[in-house]
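**Q** sequence and predicted structure, then a few things I'm wondering about:
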Amino acid sequence: MDVTHEVLNELLVIRPQSRIDSSTASAFEARCASLIDEGPAKVVIDFSNVDYISSAGLRALLVAAKKARSQGGALTLCGLSGGVRDVMAVSGFDTILGAHSDVSEARAALGG
């Protein structure tokens, strides 16, 4: 699974690409864990380039959020659209983790 990232002034922005499903969720989870270990604990996952997420992907998000919290940070989401937005709403993840329109809005929500 292709995942890009950047660090913007103590904010880690993770950008998964395409789909997060049962065949890619474990790689996504491992990549997030590695990036959170290396970088800032304030994390935004930008879903602008993701068109599908399964329950396995939701689990990977929970694991990443717990890791960020364990390091004194937090994790939030941005760039949700279409089916991904619907899955986040039905599952409550948009409320639990927060859902924002873009990275700037997500950064403000995390106090950055």
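**A** Nice, thanks for sending it over. Residues are numbered from 1 along each chain as shown.
**Q** only C-alpha atoms for contact and neighbour calcs from this point on.
**A** Will do.
**Q** how long is stretch 47-57 from one end to the other?
**A** One end of stretch 47-57 to the other measures 12 Å (Cα to Cα, to the nearest Å).
**Q** quick one: the strands in the protein?
**A** Taking DSSP state E, the strands of the chain run over residues 3-7, 12-16, 18-20, 42-46, 50-53, 74-78, 99-100.
**Q** for the residue positioned nearest the centre of the chain, what are its contacts?
**A** By Cα atoms, centre = their mean, the chain has its centre lying nearest to residue 45, at 2.9 Å. Shown in contact with residue 45 (Cα atoms under 8 Å, 6 or more residues apart in numbering): 13, 14, 15, 16, 75, 76, 77, 78.
**Q** export those to TSV and tack on neighbour count and distance to residue 85?
**A** Shown next, in TSV, are these (neighbours: other Cα atoms under 10 Å; distance: Cα to Cα, whole Å):
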residue	neighbour count	distance to residue 85
13	26	18
14	21	17
15	21	16
16	21	15
75	25	17
76	25	14
77	26	10
78	24	10
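**Q** next up, a second structure to put side by side with the first:
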Amino acid sequence: MQIRTETIDGTLIAYAAGRIDGASALDFKRSMQAVLGDEKTVVVDCHEVTEVSSAGLSAFLMIARELQEQGMKFALCSMTPRVRIVFEMTGFDKIIPVHATREGALDSLRA
């Protein structure tokens, strides 16, 4: 699991890559916490995430809750079909906004 970031118009874009599972979920959560700055909006681009387990889903949920408590907006985007199915089957796409593209996520957070 790896994360690289960039800021676009005041929104932190975190590009996650690899598996987010029991072995890496805690590292993913800590890495996300470490890259957060003064941005009020955060998008996690998941196009390079290959797998998400229940531990990974839990990490996404904890991050989303922490950001919400801080008054920040959060969305996910660009999931592979395999990862998207996991979010849809578990209902996590109803809890955390999921968008097909980064642009769609950015537009939704600006609204």
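**A** Perfect, I can see it now. Just so you know, these numbers come straight off a predicted model, no measurement behind them.
**Q** before we move on, back to that, as CSV, the strands of structure 1 with distance to residue 32 of structure 1 would be great.
**A** Listed next are these as CSV, based on distance: least, Cα to Cα, whole Å:
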stretch, distance to residue 32 of structure 1
strand 3-7, 9
strand 12-16, 8
strand 18-20, 13
strand 42-46, 9
strand 50-53, 15
strand 74-78, 11
strand 99-100, 18
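**Q** looking at these, spot the one closest to residue 93 of structure 1.
**A** Of all these, it is strand 99-100 that lies closest to residue 93 of structure 1, at 8.1 Å by Cα to Cα.
**Q** give me the mean deviation of that closest one from structure 2.
**A** For strand 99-100 of structure 1, the mean deviation from structure 2 after alignment is 1.0 Å (mean Cα distance after the TM-score superposition for structure 1).
**Q** and for that strand, what span of structure 2 is it aligned with?
**A** Aligned using TM-score structural alignment, strand 99-100 of structure 1 spans residues 98-99 in structure 2.
**Q** centre of the chain to that stretch, how far?
**A** 10 Å (Cα atoms, centre = their mean, to the nearest Å).
**Q** hmm, who's touching it?
**A** 75, 76, 77, 78, 105.
**Q** those: which two are farthest apart?
**A** Maximum distance among the contacts of stretch 98-99 of structure 2 (Cα to Cα): 10.5 Å, for 75 and 78.
**Q** what sits against residue 76 of structure 2?
**A** With Cα under 8 Å, 6+ apart, residue 76 of structure 2 has these contacts: 43, 44, 45, 46, 96, 97, 98, 99, 105.
**Q** let me have the residues you listed in JSON lines, extended by distance to residue 57 of structure 2.
**A** Shown next, in JSON lines, are the contacts of residue 76 of structure 2 (distance: Cα to Cα, whole Å):
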{"residue": "43", "distance to residue 57 of structure 2": "16"}
{"residue": "44", "distance to residue 57 of structure 2": "13"}
{"residue": "45", "distance to residue 57 of structure 2": "15"}
{"residue": "46", "distance to residue 57 of structure 2": "13"}
{"residue": "96", "distance to residue 57 of structure 2": "10"}
{"residue": "97", "distance to residue 57 of structure 2": "13"}
{"residue": "98", "distance to residue 57 of structure 2": "13"}
{"residue": "99", "distance to residue 57 of structure 2": "16"}
{"residue": "105", "distance to residue 57 of structure 2": "19"}
